[in-house]
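J.: Just to be clear, the model below is a prediction. Sequence and coordinates:
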Amino acid sequence: MTANDQEVKITLQNEIKRDQEVERYELTVWGQYFKKAGSEFLKYEEAHEEGTVKTILKWKDGYALLLRSGAVSMRLEHRLDETTRGHYEHVYGTIPIAAHTSEINHQTKDNNQHTLKLEYALSMQESFIGTYKMTFSFQEEKA
């Protein structure tokens, strides 16, 4: 952690739609929130059966970058109303992925409660995987 990092409790709600099926899950973790060079960042770690996954989420107007490393490795840029390319790495190799992003929305309420929403259609090796709705909620401590 650096001097600008603020420890926050992050709640991630994820909804994945595939055909007629909807999968939902929620994750609550402690992480860090900070601002740097005009962008905002969230950093956190998740424990998986395969090992720890470190996630960094960076965003600013109409742009978000999702980086994951560790047991799962992924890089995926999001630009509002555009299709962007990235990659997903696992034990069998690297798979190209693409996302068409329909929503990047960050709101801050008076009590320093932040909500960041990402919605995108994900394709892997040119095949549609599903529509992802990710909602990150966290609260800054008042200065």
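T.: That came through fine.
J.: Every contact and neighbour count from this point should use C-alpha atoms.
T.: Noted.
J.: Helix, strand or coil: sort out the closest residue to Glu26 other than its chain neighbours for me.
T.: Nearest non-adjacent residue to Glu26, counting by Cα to Cα, 6 or more residues apart in numbering: Gln13, 4.5 Å away. Look at Gln13: counting by DSSP: H, G, I helix; E, B strand; the rest coil, its state is strand.
J.: try it against this one:
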Amino acid sequence: MNSAETKVKIKLNSTILPVDGDRENYEMWLDGSLVEKSGKTYLRYTERLEEKEIRTTVKMGNEQALILRGGGVKMRLPFNIVQEEIGAYDTQFGSMPIVTKTRHLSYDYNEDKSMSGTFNVQYDLIISGQAVGKYTLEIQYSEVLE
């Protein structure tokens, strides 16, 4: 099992359109690593949110993808362009099932001279049978050339 790891700069754009509320936009620049393992591509990075450190792994694909978060926030967010998926969000009161309805999923990458790519997912988040909002996540990454 061979895996290659490349240091990357990550630009993360997140838009949340809650069912009741105003649109929220977030933009972050992060350092991370791109890992290729068994024919799959993973992006790993750590973000800080209100004194919490959140380790995130994004398994990127065009039909299925997965975001795993650990540390300050524990979450498993699966995406599937064909069907709704059930994930989990851990709260202080226990694990709560969440449903993702993927509207759009794309992963484009360029392996020519530098490793770079864009991962884009748009989904509805459903908690306890209720849609809570429409989410868009775009991640652009490019290799850090030493």
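T.: The structure has been received and is ready for your questions. Remember, predicted model here, so these are calculated numbers, not experimental data.
J.: ok, back up a step: show me the contacts for the residue nearest to Glu26 of structure 1.
T.: Arg24, Tyr25, Glu26, Leu27, Lys133, Met134, Thr135, Phe136 (Cα atoms under 8 Å, 6 or more residues apart in numbering).
J.: Put together JSON lines for these, with distance to Lys43 of structure 1, secondary structure and neighbour count on each row.
T.: Formatted as JSON lines, the contacts of Gln13 of structure 1 follow (distance: Cα to Cα, whole Å; DSSP: H, G, I helix; E, B strand; the rest coil; neighbours: other Cα atoms under 10 Å):
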{"residue": "Arg24", "distance to Lys43 of structure 1": "22", "secondary structure": "strand", "neighbour count": "12"}
{"residue": "Tyr25", "distance to Lys43 of structure 1": "19", "secondary structure": "strand", "neighbour count": "10"}
{"residue": "Glu26", "distance to Lys43 of structure 1": "17", "secondary structure": "strand", "neighbour count": "12"}
{"residue": "Leu27", "distance to Lys43 of structure 1": "14", "secondary structure": "strand", "neighbour count": "11"}
{"residue": "Lys133", "distance to Lys43 of structure 1": "19", "secondary structure": "strand", "neighbour count": "18"}
{"residue": "Met134", "distance to Lys43 of structure 1": "15", "secondary structure": "strand", "neighbour count": "21"}
{"residue": "Thr135", "distance to Lys43 of structure 1": "15", "secondary structure": "strand", "neighbour count": "20"}
{"residue": "Phe136", "distance to Lys43 of structure 1": "12", "secondary structure": "strand", "neighbour count": "20"}
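J.: Quick one: those as CSV, columns for distance to Leu65 of structure 1 too.
T.: As requested, the contacts of Gln13 of structure 1 are exported to CSV (distance: Cα to Cα, whole Å):
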residue, distance to Leu65 of structure 1
Arg24, 22
Tyr25, 21
Glu26, 20
Leu27, 19
Lys133, 15
Met134, 13
Thr135, 14
Phe136, 14
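J.: ok, those vs Asn112 of structure 1, which is closest?
T.: Asn112 of structure 1 has its nearest neighbour among those in Phe136, at 13.7 Å by Cα to Cα.
J.: Which residue of structure 2 sits opposite the closest one in the alignment?
T.: Aligned by TM-score structural alignment, Phe136 of structure 1 pairs with Ile139 of structure 2.
J.: what's the nearest residue to its match if we skip its chain neighbours?
T.: Leu12 (4.6 Å).
J.: From Thr118 of structure 2, how far off is the one you found?
T.: 10 Å (Cα to Cα, to the nearest Å).
J.: Show me what Arg55 of structure 2 aligns to in structure 1.
T.: With TM-score structural alignment as the criterion, Arg55 of structure 2 matches Lys54.
J.: Assign a three-state SS to that match, would you?
T.: strand.
J.: so who does the closest residue to it other than its chain neighbours touch?
T.: Using Cα to Cα, 6+ apart and skipping residues adjacent in sequence, the residue nearest Lys54 of structure 1 is Glu45, 4.4 Å away. Glu45 of structure 1 is in contact with Val29, Gly31, Thr52, Val53, Lys54, Thr55, counting by Cα under 8 Å, 6+ apart.
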